[in-house]
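# Quick one, what's the 3D model for this:
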Amino acid sequence: MPVTFDLFGTLVDAARPADPAAAVARELRERGVSVPDDWADAYAEPHVDAPEGAEVPLHAHVARALDSRGVSAPDNAARRAVTAAFEPDVTAGEGARAAVERARERGPVGLLSNCSVPELARRSLLSADLRWLNDDRDPLFDVVVTSLSCGWRKPDRRAFEAVARQLDCEVRELTHVGDSDADAGIEAAGGRFVDVRERPLEALFR
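Take a look at the predicted model:
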């Protein structure tokens, strides 16, 4: 039975910047970028015309926001600033590792996370000690798919189809474990949703 897990709010508890725009601005200045005076407004405005359900990489949004104010971000500064602003501050949820390990006993296991920040999902797994199965560095997850890597955000069915392809199964075979209406989108794609708000990780796959 192939199983996928959501990350933030399901497997890990994450502390996010209280003011993302300000956090990104601080990191941009650290990289020599002149942040416009109305940066909070620029950050809040849409700058990328994306199809419904598509993910917009946060660093692309930041670069376009700067460009809209006549500011350039050379040397990949927007990507580096975003990555630094969202340095993971996470802890594993109660029973998270055990739930994944029990799921592995039943079949392949993947991670499917809405995440627009480069490498944040993988760094969060590492920080929460959920990256590796053992000291031999066997991955705890067979595949890790983010909205950034596949291009689509849950609840769009294309996000679930992307992880199903990597797990070499049909999307209707998936059981997806999550904590939000976005995760519940698996049901419209034909799969099964397990809501950790109703059934905690400690009780799963026993």
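# Going by C-alpha atoms from here, please, whenever you check contacts or count neighbours.
Fine.
# ok, now which ones touch the closest residue to residue 204 other than its chain neighbours?
On the basis of C-alpha to C-alpha, 6 or more residues apart in numbering, the spatially nearest residue to residue 204 that is not a chain neighbour turns out to be residue 99, at 6.2 Å. With contacts defined as C-alpha atoms under 8 Å, 6 or more residues apart in numbering, residue 99 is in contact with 201, 202, 204, 205.
# Return the member of these nearest to residue 153.
The closest of those to residue 153 turns out to be residue 201 (C-alpha to C-alpha; 23.1 Å).
# in the chain, which spans are helices?
When assigned using DSSP state H, the helices of the chain occupy the ranges 20-30, 39-44, 58-68, 77-85, 96-104, 120-127, 147-150, 157-166.
# TSV for these, including distance to residue 10?
Conversion of those to TSV gives the following (distance: least, C-alpha to C-alpha, whole Å):
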stretch	distance to residue 10
helix 20-30	22
helix 39-44	27
helix 58-68	22
helix 77-85	22
helix 96-104	8
helix 120-127	12
helix 147-150	16
helix 157-166	17
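# Could you pick out the buried ones from the contacts of residue 99?
201, 204 (16 or more other C-alpha atoms under 10 Å).
# Would you do the same for the sequence below? I want to compare the two.
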Amino acid sequence: MALSFDLFGTLVTADRPAAPWDAVADALADRSIRVPDDWETAYRSSHRDYERGREAPLDEHVRLALANRGVDVSEATAREAVLAAFDSPVTVRDGAVDALSAAADRGPIGVCSNCSVPGLVERTLSRAGLEGAAGRDFDAVVTSVDCGWRKPHAEIFEATADALGVPLAALVHVGDDARTDGGAGRAGARSVLLDDRPLPDLAAAIREGRLC
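Got it, this is the predicted structure:
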């Protein structure tokens, strides 16, 4: 058995900007990028069609929105600005470290997270001190922006199982959202939702084999 954990809302809670277009605008301005006067409209408009279930990388969206307004920005600058805009304080949720430790004693552990900001999941794990908190590093960190598919699409759970070195049927995914994290069960893995199994109770269930 291998266990994967959702990140935001499951292992950590994180502050998110109420007006993300403003946060991105500030980060762009800090990098001497001219921000269009109607930036909110540009930011909130679609500039590319994506296949259903595909992740839309936010740095790409920002570059396309700027280009639509006649502003050129490099891929590296857009990525830095987007990461800076969303890199905010996080709080490790009660029971998270104990659950990770229990899972690490039973087999491979990983993170499987929807996130459109490149590098944000890794930055959040570092900021929260979760990398290595279970006594060893995660065996895999799979994000929608890197694998290209968002939960609940089966592709991201298949990618997670592959990264953890187990068949999909041996993957147990823990998350807080029935719509997205619950997709693990529909894909052929098993989903455990925090509404049914609160995080502080999860470690005991793992140690006693009640998730198998």
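# Once they're superposed, tell me the TM-score.
Taking TM-score structural alignment, normalised by the length of the first structure as the basis, the two superposed chains have a TM-score of 0.94; 203 aligned residues with a C-alpha RMSD of 1.4 Å.
# Point out the one among the helices of the first structure that comes closest to residue 5 of the first structure.
Across the helices of the first structure, residue 5 of the first structure has its closest neighbour in helix 96-104 (8.2 Å, C-alpha to C-alpha).
# how far apart are the closest one and its match in the second structure?
The superposed helix 96-104 of the first structure is, by mean C-alpha distance after the TM-score superposition for the first structure, a mean 0.6 Å from where its aligned residues fall in the second structure.
# For that helix, buried residues please.
96, 97, 99, 100, 103, 104.
# could I get those residues as JSON lines with distance to residue 74 of the first structure?
Below are the buried residues of helix 96-104 of the first structure laid out as JSON lines (distance: C-alpha to C-alpha, whole Å):
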{"residue": "96", "distance to residue 74 of the first structure": "40"}
{"residue": "97", "distance to residue 74 of the first structure": "40"}
{"residue": "99", "distance to residue 74 of the first structure": "43"}
{"residue": "100", "distance to residue 74 of the first structure": "41"}
{"residue": "103", "distance to residue 74 of the first structure": "44"}
{"residue": "104", "distance to residue 74 of the first structure": "44"}
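# for those, which one is nearest residue 129 of the first structure?
Checking the buried residues of helix 96-104 of the first structure one by one against residue 129 of the first structure (C-alpha to C-alpha), the nearest turns out to be residue 97, at 8.5 Å.
# I'd guessed the closest one sits against residue 130; true?
Yes: the pair residue 97 of the first structure and residue 130 qualifies as a contact (C-alpha atoms under 8 Å) at a distance of 6.5 Å.
# what about residue 193 of the second structure, distance to residue 96 of the second structure?
As judged by C-alpha to C-alpha, to the nearest Å, residue 193 of the second structure and residue 96 of the second structure stand 14 Å apart.
# for residue 167 of the second structure, same thing?
For residue 167 of the second structure, the distance to residue 96 of the second structure (C-alpha to C-alpha) stands at 25 Å.
# likewise residue 35 of the second structure?
Applying C-alpha to C-alpha, one obtains 40 Å for the distance of residue 35 of the second structure from residue 96 of the second structure.
# How about residue 88 of the second structure?
As for residue 88 of the second structure, its distance to residue 96 of the second structure is 19 Å (criterion: C-alpha to C-alpha).
# same deal with residue 9 of the second structure?
Distance, residue 9 of the second structure to residue 96 of the second structure, by C-alpha to C-alpha: 11 Å.
# can you check residue 56 of the second structure too?
Distance of residue 56 of the second structure to residue 96 of the second structure, computed by C-alpha to C-alpha: 29 Å.
# just residue 130 of the second structure next, same as before
Taking C-alpha to C-alpha as the criterion, residue 130 of the second structure is separated from residue 96 of the second structure by 9 Å.
# And residue 39 of the second structure, by the same measure?
Here residue 39 of the second structure is placed at a distance of 38 Å from residue 96 of the second structure (C-alpha to C-alpha).
# again with residue 114 of the second structure
Looking at residue 114 of the second structure against residue 96 of the second structure, where the rule is C-alpha to C-alpha, the gap reads 18 Å.
# try residue 89 of the second structure
Residue 89 of the second structure sits at a distance of 17 Å from residue 96 of the second structure (criterion: C-alpha to C-alpha).
# do residue 107 of the second structure as well
Note on residue 107 of the second structure: its distance to residue 96 of the second structure, by C-alpha to C-alpha, is 17 Å.
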